[in-house]
Structures are given as structure tokens and as C-alpha cells.
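Visitor: Return atomic coordinates for the entry below.
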Amino acid sequence: MKSPLLDLPGAVPSEGADAGVAAHYGNIFREQRELAAGRGFVDLSHRGVLTVTGADRLSWLHLLLTQHVSALPPGQAADALVLSPNGHVEHALYLVDDGTTTWIHVEPGTQGALLAYLDSMRFFYRVETADATDGFAVVHLPAGSTASAVGAAVVRELPYGRDLFLPREELGKLTAGYGPAAGVWAYEALRIEGHRPRLGFETDHRTIPHEVDWLATAVHLQKGCYRGQETVARVHNLGRPPRRLVFLHLDGTEEKLPPHGTEVRLAADGDGGRALGFVTSSARHHELGPIALALVKRNTPVDAVLLAGTVPGTQDVVVPQ
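Guide: Sure thing, here's the model as predicted:
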């Protein structure tokens, strides 16, 4: 679904998972600086949007998700996961309830599979689910933005900004009151700086929440049963996750960023060393230079210089050993 904001001057379309919106509008560092200063907006209209209505919606979602949402107050944002029976991450949900409807946005293209799972679990509960992607779009405003949210169906208030669920017909009118547009490259650079994991980037088919620090934001450790809870409780109480997320300050002399999936090794072992993990996301930051997130084996020394492909990088710990 192509965004009308791709018609703005300087817009360069994104590719891959973020196709359909702008990667940037001509100056990625200026766009980052504007967002960091609390100005502008990011078009995230390629993300999937689901709604859940009905008297039992919150108590029903509470049974399915890793987050405590049975008494979620209207307007309060929550992040949650759907896990496999073995505790592996299958879906990441970013939700808010307005008092009558629970609004959810998810990674582009994943809404169909998530909706099918939710529908399979309805049973006798008084709930209705719907794919609202065709009618509503997600727009992100950075922390400190003074732009009005008039016209939004609902707003998710976050420590790092606001997510607006807007009617799609409003997308083309955004620049009038929201400031300069910023592309997803700028948004991703700030996401990586904030160590915020993303489904399909920081995760693979065997990721458990502990490995990417989702226990801090998307898992409630004292709530009732949900699918995959046994793994979450066992690893939290008795074991250690096999891998851990790290933040990498990359060598700025290299021209190319290591893409997703690039193998990570100890720099001391050189190119022939054993792979310890892989790069999950990378970006050029307006202050920090080239940065990345990587998923590495838990016992990787925290003070070791790593090689992301051929690019050296020092670690910041995200998930402790």
C-alpha cells in the first residue's frame, strides 16, 4: 500500500520490510536531528492495524498475550507478545484501548497471521476482531512534539513519542500541522539507539523474550497463564537465555553498514573466527556515527571488540550475561 507522502519533494521509497513509505526525504541526518528535537513526524502507514471490540476484549486478550491488559485504562499504551507453545516470539503487538475498542499496530504484513490466530481463539468470548489497515494508518510523533493529535482515532503515549492511529484519508494533510516529514531510516536510527527490538529484525524463529530485553517492556512476570509462559518462567527463574542483544558502536571508517544477518565474530579471531551471532539492525546516527544491534551468544565477553562482517565494533550491554 503506497503512502501518498511518497509524493512529497525529495521522498525516496524504502525497500524490504518498510516498502510503501519513504526511507528518507533527502537528508537523513537533518531528519534525525529534527526528530531528536521533538519536531516533525514519521509515516508508518505501512504497518498493519487491527481492532478488537466487544465487552470481553481486554479479559480475552489478557489470556493470550504476555502483557497484563485485563484492566488496561483507556489511553494507556502497552506492548505485548504472542508466543509459541515453546516460548518463542511469534508476534509483537503495540496496543492502546479507547474505552470501547482496542487498537493494535504490528509489523507490516503480519496482521493477517495474527488476525487468524486471534480468531481461532475467540470461542465463546464476546469479542470481534477486524483488520483495519485499509482504513487507518500509523503516524509517529517524537517526544516533545507539540503537534496536535486532532483527527486521530486514538493516540498511544510513549516515553519516546506518540503513535497516532489516523484515518488514511488524513495522511496527505499531515505536513500542514505536523512539521517536516522524516523517513523510516531516521526513525530506525533512533530505535536502534534506544535498544528497542523489532520483530523480524532482532528476532528469528527461536528467539525468546529474555534475549532481546522484551521482559522489560512486553512481558508481565506476575500475570496468569498464557501460551509459552512455562518457558518464560523457567528461563527467568532457573536459567539464562542462550543469546543476548548487544548495541555496537561500529568503526566509522567503513563505507558500508553491515546488513541484517551479517555474522559477528571476535575481532581477535579475525575473519576466520567462529560466528558468535549476527547483526540484526544497523544505521548511521547523526551523533554516534554507524551503530548496530546484534544478537550474540550469552557467554561472549562483554568487553571484547567484535567484528560485524569486516567492521569492528565495541559493545554496550543491553541484556546482561
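
Visitor: CA atoms for contacts and neighbours, from now on please.
Guide: Noted.

Visitor: how much space between the closest residue to residue 50 other than its chain neighbours and residue 291?
Guide: In space, and not counting its chain neighbours, residue 50 is closest to residue 131: 4.6 Å by C-alpha to C-alpha, 6 or more residues apart in numbering. Distance of residue 131 to residue 291, computed by C-alpha to C-alpha, to the nearest Å: 35 Å.

Visitor: ok, those two, which is more surrounded?
Guide: Per other C-alpha atoms under 10 Å, whichever of residue 131 and residue 291 has more neighbours is residue 291, with 23 against 17.

Visitor: Check which helix or strand residue 137 maps to.
Guide: strand 136-142 (DSSP states H and E).

Visitor: From what I see, residue 100 and residue 58 are in contact.
Guide: No: using C-alpha atoms under 8 Å, residue 100 is not in contact with residue 58, being 10.0 Å away.

Visitor: so which strand or helix has residue 225?
Guide: Using DSSP H and E, residue 225 falls outside every helix and strand.

Visitor: what's the neighbour count on it?
Guide: 13.

Visitor: That one - nearest residue in space that isn't next to it in sequence?
Guide: residue 63 (6.8 Å).

Visitor: tell me which residues in the helix or strand hosting that neighbour are buried?
Guide: Of the helices and strands defined by DSSP H and E, residue 63 is found in helix 57-64. By 16 or more other C-alpha atoms under 10 Å, the buried positions in helix 57-64 come out as 57, 58, 60, 61, 62, 63, 64.

Visitor: now swap in stretch 21-31 and tell me
Guide: 21, 22, 23, 24, 25, 28, 29, 31.

Visitor: Widest-spaced pair of those?
Guide: By the measure C-alpha to C-alpha, 21 and 29 form the most distant pair in those, at 17.9 Å.

Visitor: quick one more, to check against the first:
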Amino acid sequence: MTASPLLSLPGAVQEESGSVAVHYGDPLREQRTLAEGAGLVDRSDRDVLVVPGADRLSWLHSITSQHFERMADGAGSEALVLSPNGHVEHHLVVAELAGTTWADVEPGTGAGLLAFLERMRFMLRVEPALVTGAWAVLGVVGPQAPGVLAAAGLPAPEREYGVAPAGAGFVRRMPPLGDGGSAVFDVLVARAELTATADRLLAAGARPTGSSAYEALRVEARRPRFGVDSDHRTIPNELQWLSTAVHLEKGCYRGQETVARVHNLGRPPRRLVLLHLDGISEDLPAPGADVLAGPRTVGRVGTVVRHHELGVVALALVKQSVAPDTALTVGGSSAAMEPEDAPAELDDTRAAARDRIRAVRSATIGR
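Guide: Below you'll find the predicted structure:
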């Protein structure tokens, strides 16, 4: 992916292996901007696909986890492509607008998704295409985001996943980040208009905000990223995607049997939790690092961030049997599980889990 033109903004520091800014000089201040004001987040590294054609909604309905058949114009959603065994192979954020279904996906995954869609076309009237070279996504995030959009002459849909046309592109409202106070809007623009649209939003009051700030609030909200917080064994039931990207009342899609069986049993093999790390090491654990309880591996870490209020925190998939007060380590750092992420049957261990979090945080403060 070509480096984003927004890297020319003052203070921009490019992601080590990416094409957008990880921050613009002050990552913690940028987090506060997203939590209290309005930030412009460059998400132009995401891949974008379009699916026009008369059969698109019934076709997508049959091959994904989401209910597309009755999706109205101006609606959005999330959806998954699953393996025959129910493992997550792709995660899509979708918008239906003016006879075309749009999907944006994790950077670098668009070609693989397109290859899958092409295999599933058969004789149907659909024309999936990868259009990342022509279209890009920006994020406007924070409690003041609706006002910024209005000042920039862009719509701000009121309902979650609502989609409103904006020029040749659209604005889509997503679930909030952080503690719930940060509204999230995805703005799809022609890539040729990326700089001009960013300038409009900055002039309207948004502040440049790097990907690290966005990631910090995403982790706080327990919103997973495909391929980072998921692995080849992940099923939807282990993540909040079961409620955002799966329609439990539809059937006849690949992997549906696993989803329905685990949902009915009510106990997936793993669960997504927030881990508090001691933060003593300057090097954060990499995605995929083992979560250990003594010598035993009990899970894997996904995204690890430095949060402006919580300290070093991470999303992790851990075995369902791990109690929230279990002493954990990740990459040599002490870790404690957020007690609120415990299943109901483990409620009696939450007080001990809170004590463990305090101990982990005190180790950081005492550095």
C-alpha cells in the first residue's frame, strides 16, 4: 500500500510496517482527543470492495453470517465469512447504498476475500471488485464528532450502522469506542479526494489522531480486529462478533452448525478478555504471544496498547476455564484479567481479581 498523503501533516510518524500515521507527536494526548473532543483518524490502509448486481443481497445472505436479504438502502452491518468448521476467515464492515453493497476489511485481506467471492459467484448477477486504489476510509471519532461532520458539510447518521450518502461516498456510524462516549463515524471518500476531505474535517475542528490512539480506545471497548485479536481457531462465539456480525435466526451458511451448537450450549472454548499488564518492559508483547498461568499456556494475546488511563492493557483470548483471579504472565510481564469479563459462574472471584489488578498497577507505578 502506498504511503498515505496525510503523513505530510505536522508531526506525523508512520507505522513501522504500515502506510498511515501511528501518531502525530503526542499519542496520549491524541487518546484524550478521541475521548473528549473529535479526532481525525487516517484509516486509508483498509481494503475496500464493492458488490453491485441484482443478486448481491441474496448472494451475500447465503455465504456470510449476516442477514442481507432484507437489508435496506442506507443500512450497514458487520458480517463474517466462516470456514465449514465455523472458524472466522474474514470480517467485513458493510454499507448498502444506492444499489451497491460496500465492504471494508482489514489491510491486506481484500484480495483474499475477493478470491473467495469470485469462487462463489456461479451464474449469479454479481460483480465483486477490489477498489482500494480508488476509495479510502477516514475516521471521525469522539463526543464532538457529530458537530465536526456538520461543520464540514457531511451527514452524521443517528443510528448505529446507519449510512448516509456524502458526495460520491458515504458516512457510516459505528458503535462507540472507549467508555461509550466516543462516537465513531467512518467516512468513505474517493482516494483522489482524501487530502481535501481531511482538510475540510480539520478546518471543522477535528485534530489529527494516529492509529495508536484509535487502537487504545478500541481495546478499551473490547472490539476485536480480525487477524490480530483472532487466530485460525477463532469462532464467532468467542468474541463480540456474535452480537454484531452474526444473525442467529438465519441458517444455511457455511459454519452455521458450529455457531448454533456452541451458542445453544452457552460455553465457547475461549473468551475475549481485557488484560492489565505491569508495563515494566518498554517492549510490548506482540500479537500471538502466549498467556501463561505458571508454566501452562492458557491463551493468546492480541492487541497490546498503552492506554492514557488504564496503563498497558491488551485484548486476549483465554480458555473458558481460567478464573479471573488467576496469576498470569505475558512475555515476562505480570498480567491480571479484568473481572468484569468473567462468566457469571465465576462472579465469586471478582474481588480477588480486582486486588490482582491493583498489584499489577502498583508494580508499574513503582518503577
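
Visitor: Next, format the buried residues of stretch 21-31 of the first structure as CSV and append distance to residue 199 of the first structure and secondary structure.
Guide: Formatted as CSV, these follow (distance: C-alpha to C-alpha, whole Å; DSSP: H, G, I helix; E, B strand; the rest coil):
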residue, distance to residue 199 of the first structure, secondary structure
21, 18, coil
22, 20, strand
23, 19, strand
24, 22, strand
25, 25, coil
28, 23, helix
29, 25, helix
31, 24, helix
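
Visitor: quick check, nearest of the residues you listed to residue 71 of the first structure?
Guide: Nearest to residue 71 of the first structure among the buried residues of stretch 21-31 of the first structure, with distances taken as C-alpha to C-alpha, is residue 21, at 34.8 Å.

Visitor: which part of the second structure lines up with stretch 220-234 of the first structure?
Guide: Residues 247-261 of the second structure are where stretch 220-234 of the first structure aligns, taking TM-score structural alignment as the criterion.

Visitor: Count the residues that sit near whichever residue in the first structure pairs up with residue 171 of the second structure.
Guide: If you follow residue 171 of the second structure across to the first structure using TM-score structural alignment, you land on residue 155. Residue neighbour count, defined by other C-alpha under 10 Å, stands at 24 for residue 155 of the first structure.

Visitor: And residue 155 of the first structure, how far from residue 66 of the first structure?
Guide: 22 Å.

Visitor: List the buried residues of stretch 230-248 of the first structure.
Guide: Buried residues in stretch 230-248 of the first structure (16+ other C-alpha under 10 Å): 231, 232, 235, 241, 243, 244, 245, 246, 247, 248.

Visitor: now do stretch 197-207 of the first structure
Guide: Taking 16+ other C-alpha under 10 Å as the criterion, stretch 197-207 of the first structure shows 197, 198, 199, 200, 201, 202, 203, 207 as buried.

Visitor: Please produce a markdown table containing those residues, extended by distance to residue 189 of the first structure and secondary structure.
Guide: As requested, those are arranged in a markdown table below (distance: C-alpha to C-alpha, whole Å; three-state DSSP):
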| residue | distance to residue 189 of the first structure | secondary structure |
| --- | --- | --- |
| 197 | 12 | coil |
| 198 | 12 | coil |
| 199 | 16 | coil |
| 200 | 16 | coil |
| 201 | 13 | coil |
| 202 | 14 | coil |
| 203 | 18 | coil |
| 207 | 22 | coil |
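
Visitor: Redo those as a markdown table? Include distance to residue 79 of the first structure.
Guide: As requested, these are exported to a markdown table (distance: C-alpha to C-alpha, whole Å):
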| residue | distance to residue 79 of the first structure |
| --- | --- |
| 197 | 12 |
| 198 | 12 |
| 199 | 12 |
| 200 | 16 |
| 201 | 17 |
| 202 | 16 |
| 203 | 16 |
| 207 | 17 |
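
Visitor: Looking at these, spot the one nearest residue 122 of the first structure.
Guide: Nearest member of those to residue 122 of the first structure, counting by C-alpha to C-alpha, is residue 199, at 24.4 Å.

Visitor: and that closest one, what pairs with it in the second structure?
Guide: Looks like residue 199 of the first structure aligns to residue 226 there (TM-score structural alignment).

Visitor: The closest residue to that match other than its chain neighbours - how many residues pack around it?
Guide: Spatial nearest neighbour of residue 226 of the second structure, chain neighbours left out: residue 91 (6.2 Å); criterion: C-alpha to C-alpha, 6+ apart. For residue 91 of the second structure, the neighbour count with other C-alpha under 10 Å is 24.

Visitor: re earlier: make sure the residue nearest to residue 50 of the first structure is actually in contact with residue 49.
Guide: Yes: using C-alpha under 8 Å, residue 131 of the first structure and residue 49 qualify as a contacting pair, with a distance of 6.2 Å.

Visitor: Name the residues contacting each of the two.
Guide: residue 111 (C-alpha atoms under 8 Å, 6 or more residues apart in numbering).

Visitor: what sits against the closest residue to residue 13 of the first structure other than its chain neighbours?
Guide: Spatial nearest neighbour of residue 13 of the first structure, chain neighbours left out: residue 22 (4.4 Å); criterion: C-alpha to C-alpha, 6+ apart. Residues near residue 22 of the first structure by C-alpha under 8 Å, 6+ apart: 5, 6, 11, 12, 13, 14, 43, 183, 184.

Visitor: Now render the buried residues of stretch 21-31 of the first structure as TSV, adding distance to residue 78 of the first structure.
Guide: Output for those, formatted as TSV (distance: C-alpha to C-alpha, whole Å):
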residue	distance to residue 78 of the first structure
21	25
22	27
23	27
24	28
25	31
28	29
29	30
31	27
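
Visitor: Which residues are in contact with the match of residue 171 of the second structure?
Guide: Residue 155 of the first structure touches 75, 96, 149, 162, 163, 164, 165, counting by C-alpha under 8 Å, 6+ apart.

Visitor: mind listing the helices for the second structure?
Guide: 27-36, 56-63, 110-119, 145-151, 194-203, 211-220, 241-244, 256-265, 350-365 (DSSP state H).

Visitor: Name the stretch among those helices that sits most buried.
Guide: Ranked by mean neighbour count, the helices of the second structure are led by helix 211-220 with a mean of 24 (mean count of other C-alpha atoms under 10 Å).

Visitor: in the stretch 251-367 of the second structure, which spans are strands?
Guide: 270-277, 290-293, 296-307, 311-319, 328-330, 333-337 (DSSP state E, counting those that start in this stretch).

Visitor: ok, residues contacting the third one?
Guide: What it means is strand 296-307 of the second structure. 28, 31, 212, 215-217, 219, 228-230, 284-292, 312-319, 322, 330.
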